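> Requesting a structural model of the entry that follows:
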Amino acid sequence: MKNMTINEIKSLVEEMSEGDPLFEQLHKDKRKGVQKIIESYNRNLQKKKKEKEDFANLTEFEKKLYKQGFSLLAGIDEVGRGPLAGPVVAAAVILPKDFYLAGLNDSKKLSESKRNEYYDVICKKALSIGIGRIDAEEIDSINIYEATKKAMHQAIANLQIKPDYLLIDAMKLQTPYPQESIIKGDAKSISIAAASIIAKVTRDELMKEYAVIHPGYGFDQNSGYGTKEHLTGLKRKGVTSIHRKSFSPVKEAYLK
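Predicted structure coming up:
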C-alpha cells in the first residue's frame, strides 16, 4: 500500500465495499492524504446508512398496508394553496413496492435541481401518476379548500392504474377507496413525498410559463407567492387573469 500513490489509493477505495480487509492496511498508512481518504469514505458510509434509515422510516405506512393485502397505494399531495396567483395543483402517485430513492422528502425542503432530479426518477419508475389542477377563477368561485379537494379528486381520476388505497396529506376525501389522512404526510410517507415532488415541479413549470405571459411579477421566482417583486408588480401593472381575486391584497387591488 505504501508504494501506491494517493490517487491510486483513492481509486482503490472507491471500489471497496464495507468491511474490506484492505482498510486495516490503509489505517497503518500514516500519510495525511491516505487518512483523509479514509475519513471521507467513513463520512459517505454514514451518510448512506442515514439515508437508508430515513427511507425505511418513510415506508412504514406502506409496509403496514402491504401486509394487510393492499398493493396499489396512491400517495396524494397538493401545492399552491397559499399563493396569490396561479392554480392549485395536486398529484397522485402509485409507486412500485421495491421503489427506492435516497433523500426523498418534503419537496419544499429540497433545492430546485434536486426536485427536478427526483421528478425524473419518479416519472420513470412510478406505476402511475395523475395530475389535478384548479385555476384561479374557480378557486375564487368555490374557495381554496374546496379547490384543493377537487384537484385531488382530479389527480386520482387521472391515474391510469386505479389504486386500492389512498395515503393523503392532511385531507380527507369522499371516494370509494379506503384511505388514511396523514398530517405532514410528505415527511412520513414515501408515496406522499413522491406526490409532493410531482405536484411542486408541475406547478413551478406552469408558473414559469406564466412569467413569460405576464412579465413583471416574478412568477418564475416566487411561484405566485406575495414576494416584494410580486407586490410591486401588482401595484404597477395591476391584476392579471391568473390572480386570485378573493385573496388579499389582490382583492383590494382588483376592487380599486
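> only C-alpha atoms for contact and neighbour calcs from this point on.
OK.
> what number of residues lie near residue 145?
11 (other Cα atoms under 10 Å).
> helix, strand or coil for the closest residue to residue 191 other than its chain neighbours?
In space, and not counting its chain neighbours, residue 191 is closest to residue 75: 4.3 Å by Cα to Cα, 6 or more residues apart in numbering. In three-state terms, and counting by DSSP: H, G, I helix; E, B strand; the rest coil, residue 75 is strand.
> check contacts around residue 75.
92-94, 166-169, 189-195 (Cα atoms under 8 Å, 6 or more residues apart in numbering).
> let's see this one next to it:
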Amino acid sequence: MFDSEALFELEPAAAEPVGFAGLARLPLSELVAPDWAEALAGVDAQLRGVLEFLAGEVAGGHEVLPSPSNVLRAFRQPLAGVRILVVGQDPYPTPGHAIGLSFAVDGATRPIPRSLANIYKELDADLGLPPRVHGDLSRWADQGVLLLNRVLSVRAGAAGSHRNRGWEAITAAAITAVANRRAADGAPAPLVAILWGKDAGSVTPLLGAAPVIASAHPSPLSASRGFFGSRPFSRANGLLQEQGGGEVDWELPPLP
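So this is what the prediction gives:
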C-alpha cells in the first residue's frame, strides 16, 4: 500500500529532507500514488525536467513555492478515487501559503487568501455552509476532490512565473487520465470538473464527455464577473449524483 507519509510531510518541516534535485532522481513510484505513477509515466521525462528547473531556481537564489515535500501533493490521493476535479491557475506566490493543493493553505495560515475567502462566501451562498477562518481543504481531498493547479509551482512573489516551464504537459496528462477512467462495468467513472479562471477553462477539451462547471476565477479581481452566484458546489453534487457518484460533503471542520 502507498504510504503518503513515507516521503512527504503534511505539515511544513523545519528542514527539507529532499530538495527538488533529489526529487528529480527518485522513481515516479516514490513521488506519487501508484495509479498516478502509471498514469503519468508518459510525461516522466518532462517531470524530471521541471524538477531540475526548480532546483536551478533555488540554486539561483530564488524561493520556490510550494516546498519540495508538497509540490506533487495533489497526486498523493489515488487517481481511482477522484470524483470532482477542481482546476486553478498556479500556486499562491506568498511564502507560507502554497501547500500543493489548489486554493488551499496550511491550517495555521491567517488570514486566508482572498480567493479562498471568496470561495467560502460562495459556499455559504450556495449551500449555507459557514465560512471558516482556516484554509485546510484536506477534507475535500479525502473525499475525492482533486485540487489541481494548471501549473504546480511559482517563484515567491511572482505570480505566473513558472508558466510554460513544462508543468502544463504534466497536468494535461493528469487531467486526461482522470477523464479517461472507467468503472468496473466499462462506463466512464463518475466525474465533474469545476474550472475556475481562464487557465482552468483551457483544459475543457481534455475532459471528453465529463460535465463541466466553468466560471470566472474567485480572485477579488474577477469574482464579481461570474464566480459569485455560479453555485458550483450544489451543481457539482447534482451532476455527480446523476452519474451514481454520490455527493461530496463540502462542509469543513471549524478548525483543522
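> Kindly provide the TM-score of these chains.
A TM-score of 0.26 describes the superposed chains when it is computed by TM-score structural alignment, normalised by the length of the first structure; 115 aligned residues with a Cα RMSD of 6.2 Å.
> related to what we said a few turns ago, do you know how far the residue nearest to residue 191 of the first structure is from residue 222 of the first structure?
Remark: distance between residue 75 of the first structure and residue 222 of the first structure (Cα to Cα, to the nearest Å) = 26 Å.
> Ok, residue 22 of the first structure next?
51 Å.
> Between the two, which is the more surrounded one?
residue 222 (19 against 13).
> Secondary structure element holding the closest residue to that one other than its chain neighbours?
Of all residues not flanking residue 222 of the first structure in the chain, residue 230 sits nearest, at 7.6 Å (Cα to Cα, 6+ apart). Element membership for residue 230 of the first structure, per DSSP states H and E: helix 228-237.
> Tell me the helix or strand right after that helix.
helix 250-254.
> Please identify the buried residues of that next one?
Residues of helix 250-254 of the first structure classed as buried by neighbour count (16 or more other Cα atoms under 10 Å): 250, 254.
> quick one on the thing from earlier: the residue nearest to residue 222 of the first structure contacts residue 219, correct?
Yes - Residue 230 of the first structure lies in contact with residue 219 (Cα atoms under 8 Å); the separation is 7.5 Å.
> who's more crowded, the two?
residue 219 (26 against 21).
> How about the contacts made by that one?
207, 208, 210, 211, 230.
> Quickly find the element holding residue 221 of the first structure.
If you go by DSSP H and E, residue 221 of the first structure is part of helix 219-222.
> and if you look at residue 239 of the second structure?
Using DSSP H and E, residue 239 of the second structure sits within helix 232-242.
> List the buried residues of that helix.
In helix 232-242 of the second structure, counting by 16+ other Cα under 10 Å, buried: 232, 233, 234, 235, 236, 237, 238, 239, 240.
> who are the neighbours in contact with the third one?
By that I understand residue 234 of the second structure. Residue 234 of the second structure makes contacts with 126, 127, as judged by Cα under 8 Å, 6+ apart.
> Also the first one?
Residue 232 of the second structure is in contact with 126, 194, 213, counting by Cα under 8 Å, 6+ apart.
> Return the set of buried residues in the host helix or strand of the first one.
Using DSSP H and E, the secondary-structure element containing residue 126 of the second structure is helix 114-127. If you call a residue buried by 16+ other Cα under 10 Å, then helix 114-127 of the second structure has these buried ones: 115, 116, 117, 118, 119, 120, 121, 122, 123, 124, 126.
> So the fifth one versus residue 125 of the second structure, what's the distance?
Pointing back at residue 119 of the second structure there. Taking Cα to Cα, one finds residue 119 of the second structure at 10 Å from residue 125 of the second structure.
> Could you do residue 115 of the second structure as well?
Taking Cα to Cα, one finds residue 115 of the second structure at 15 Å from residue 125 of the second structure.
> and if you look at residue 141 of the second structure?
Applying Cα to Cα to residue 141 of the second structure and residue 125 of the second structure gives a distance of 22 Å.
> what separates residue 209 of the first structure from residue 253 of the first structure, distance-wise?
Applying Cα to Cα to residue 209 of the first structure and residue 253 of the first structure gives a distance of 23 Å.
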